[in-house]
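Student: here is a sequence with its predicted model. Questions after.
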Amino acid sequence: MQQVEGATADVRRVPQPAMVGTGPGPQPLERPGTAAPARRPRLFVIDGLRLVAALLVALHHYTGTARADRPGNLIWGRPVSEIFPDLFPVAAYGWIGVEFFFVISGFVICMSSWGRRPRDFFVSRVIRLYPAYWFAVVFTTVALTVAPAVFPALKPTQVIINFSMLQQGLGMPHVDGVYWTLWSELRFYLIFLIVVATGLTYRKVVIFCCVWGAAAAFAAKSGIPLLLTLADPDSAWFFIAGLALYLMHRFGQDLLLWGVLGLSWVMSQHDLVTRVRFEDVSTWTGSLVLYTAFLLVMLGVSLGLTDRIRWKWLTTAGSLTYPFYLVHYAVGVTALHYLHDRVDPRLLVAGLLVGMLVMSWLIHSLVERPLATFLKKGLTAAFSRLGPVPVR
């Protein structure tokens, strides 16, 4: 998923900068390295959307799979559509929560990196992604070693490589299958870091969207493995949609940004069709409606229509999303497998979701925050030894 979600950041609305000129888009009176204002009202809705996306993915994994070769059928022993006749039609589309995560990630990463140095961007990603992830790798490995009925535990060497979060690039299996989304997130961060290093501006982000989009469109036919890896044609257009939405949020809408957003919507249909065929439980029409509705909600956020929503509990909800996503799948499916004959199915799923949320809060409070503080202090000190970046 950021998430995959891993794309959590300080989601705050940025006041509109002054505009000049009559070019093709708004031209802000800001220098590439200018820091954003210190105090900005938070975009609480983004936090809530993260949690909704995570819960959709979890519901899909627990109650929305139907193919005989899926773990969901190993859990229940019979089609989940018979056990959850009312919930299954909704849960069947829960996989689309991953695509929601990618859009949110594009929005939030652009927001959180604006006016920041590359080293700050790097540190922020490390302390956000790795603490909870390292715990999840250990926790999931131990759980699957003790209870390997659904998913076997990996070999020790494979587990060690998983700590890098780069296992997919080496062709190694994931400790938990949902970690594939982190590979997409990492590639996005890597190439967007290049733009951050030059100083983010409206023009540069638009050019990045166009160049990366073109690369994603032609990568599959290029026959160049490196281009295919960096362009990430299956996910790139969702990140690009998030970037365009953030530019609308920061600078206001214009025809160019509408064009980028519209093209991303069109090109994303290839991934939606592919996912529909792979999951084999939903329809393209349904996924199109859901994804379009989500983009409309994000558009409302971008244009300030949701600014009055300031429910403080949404901040906590957002902080739980990443740990929840990391631990819900392999361990959750295994728990369902062992308990499904002993507890009412609906009570079991509800209890597991609540239990996973409580565990996510504990991970965030006892692991993620303390370790992030330690890493931030250490990495900041390490970068300070490199000295200031030479002025060009």
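Tutor: Happy to help now that I have it. Residues are numbered from 1 along each chain as shown.
Student: make it CA atoms for all contacts and neighbour counts henceforth
Tutor: OK.
Student: ok, residue 131 to residue 368 distance?
Tutor: 5 Å (C-alpha to C-alpha, to the nearest Å).
Student: quick check: residue 163 touching residue 141?
Tutor: No. Using C-alpha atoms under 8 Å, residue 163 is not in contact with residue 141; the gap is 11.4 Å.
Student: quick one: which of these two has more around it?
Tutor: Neighbour count, other C-alpha atoms under 10 Å: between residue 163 and residue 141, residue 141 has more, with 23 against 17.
Student: looking at residue 131 and residue 368, which one has more neighbours?
Tutor: residue 368 (24 against 20).
Student: which residues touch the more buried one?
Tutor: 128, 131-132 (C-alpha atoms under 8 Å, 6 or more residues apart in numbering).
Student: give me the neighbour count for residue 273.
Tutor: Close neighbours of residue 273, defined as other C-alpha under 10 Å, add up to 15.
Student: tell me the secondary structure for residue 66?
Tutor: Assigned with DSSP: H, G, I helix; E, B strand; the rest coil, residue 66 falls in the coil class.
Student: quick check: it touching residue 73?
Tutor: Yes. Counting by C-alpha under 8 Å, residue 73 is a contact partner of residue 66 at 6.8 Å.
Student: want to compare, so here's the second one:
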Amino acid sequence: MSRDSRLLELDALRGIAAMSVVLFHYTTRYQQLFGHTSEPSVSLPWGHYGVNLFFMISGFVIFMTLDKTRSPMDFVVSRFSRLYPAFWAAVALTFLCTHWLGLPGKEVGLDVALLNLFMIHGLFGIPDVDAVYWTLQVELIFYALALLAFRMRWLGRVPLLLGILFTLSLVYFGFASLWGIALPWVFSQFLILKYIPWFGMGIVIYRLTRSAARPVGADIAVLLAAIGLLWLVESAQQAILAAALGALMWGASRGRLAVLRNPVLVWLGTVSYTLYLTHENIGWALLRKLQGAGMGVDVSIVIVLAIALVIAGLLTKLIEQPAMVWVRRWYQGRQKRGAALA
């Protein structure tokens, strides 16, 4: 199985994760916050776990990227081009649509929207233009930790590093909570201790895909430790879910899940980032308008989902992909000019 086929399967998993979150927000979460005019025929109360799958996929993809990265700046430019241009467009669109359509309790001022553009606003208590942005801050912190490991040449010690972070997570969420000890919030926030088992599983699954020439005992131990940690500090259900998603990712990373190469799923993976960024507040505002005008719940959800997919497709085609190409070409050209002058 070719590497490209395996990446298609991982893209499809990303698309499934995004759709799970979208359907959760349009059914269960909307009902909790605003209330549908009647019960939707389908609800997805577990769909928010798509975020956890996102984190697992990120662990895999970021360490695969670092294996091909020559310098820290290469990595920074790669991540910037992937995340920021589409994010800026999403912030602008969501801000405008939320104010135009109206969404009580979710509207923010222009000053707050501008501060959102840095993507780290939540670390300073600044409200989100769209609540899904919290996950991007978690991703950025993970990137910073991964880049530090790359810069310090610690990638070969990943099992040890993850073991340390798992231990800190157990202390923070397990023993400290059990004993009533209040540890600093910043300690958890900047080490993403709540989510490190999910990232760690993705990292280890990537390492196992290229393990032919080295022992894998430490990686297997880390994988089991991540599942055990989730069992101890979260729930048995989360641990079982992590094991199931890990098995799914393993199959996809080995190119063994041909069903995931379905063109629709692959396309969903392609637009998953912009879909995730723009679906929530815009979708909720549209649901309020449509249901307020007397449209049935199920029909309104289908229509809003279709609109969300169109918006995601347009942003991907017109903003995300062209900006990624332009930024990387600019950076490569700058490198070539610098080399010529040297």
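Tutor: Sure, I can see it. What you are looking at is a predicted structure, and each value in this text was computed from that prediction instead of being measured.
Student: quick one: map residue 103 of structure 2 onto structure 1.
Tutor: Following TM-score structural alignment, the counterpart assigned to residue 103 of structure 2 within structure 1 is residue 149.
Student: one more: residue 257 of structure 2?
Tutor: By TM-score structural alignment, residue 257 of structure 2 lines up with residue 306.
Student: find the nearest non-adjacent residue to its match, please.
Tutor: Leaving aside its sequence neighbours, residue 306 of structure 1 sits nearest to residue 300 (C-alpha to C-alpha, 6 or more residues apart in numbering; 6.4 Å).
Student: in terms of secondary structure, what does the helix or strand hosting that neighbour contact?
Tutor: If you go by DSSP states H and E, residue 300 of structure 1 is part of helix 284-302. Under the contact definition 3 or more C-alpha pairs under 8 Å, 6 or more residues apart in numbering; DSSP states H and E, helix 284-302 of structure 1 sits against helix 236-251, helix 255-279.
Student: one step back: so the match of residue 257 of structure 2 belongs to a helix, correct?
Tutor: No. Looking at residue 306 of structure 1 with three-state DSSP, it is coil, so not inside a helix.
Student: what about it, neighbour count?
Tutor: Neighbour count for residue 306 of structure 1, taken as other C-alpha under 10 Å: 17.
Student: residue 64 of structure 2 now?
Tutor: Residues near residue 64 of structure 2, counting by other C-alpha under 10 Å, number 14.
Student: next, it: secondary structure please.
Tutor: helix.
Student: aligned to it, what sits in structure 1?
Tutor: Match for residue 64 of structure 2 (TM-score structural alignment): residue 111.
Student: ditto for residue 92 of structure 2
Tutor: Checking TM-score structural alignment: residue 92 of structure 2 goes with residue 138.
Student: go on, residue 9 of structure 2?
Tutor: The pairwise alignment with structure 1 assigns residue 9 of structure 2 to residue 45, based on TM-score structural alignment.
Student: got it, and residue 138 of structure 2?
Tutor: By TM-score structural alignment, residue 138 of structure 2 lines up with residue 184.
Student: same check, this time on residue 121 of structure 2
Tutor: Aligned partner of residue 121 of structure 2 by TM-score structural alignment: residue 167.
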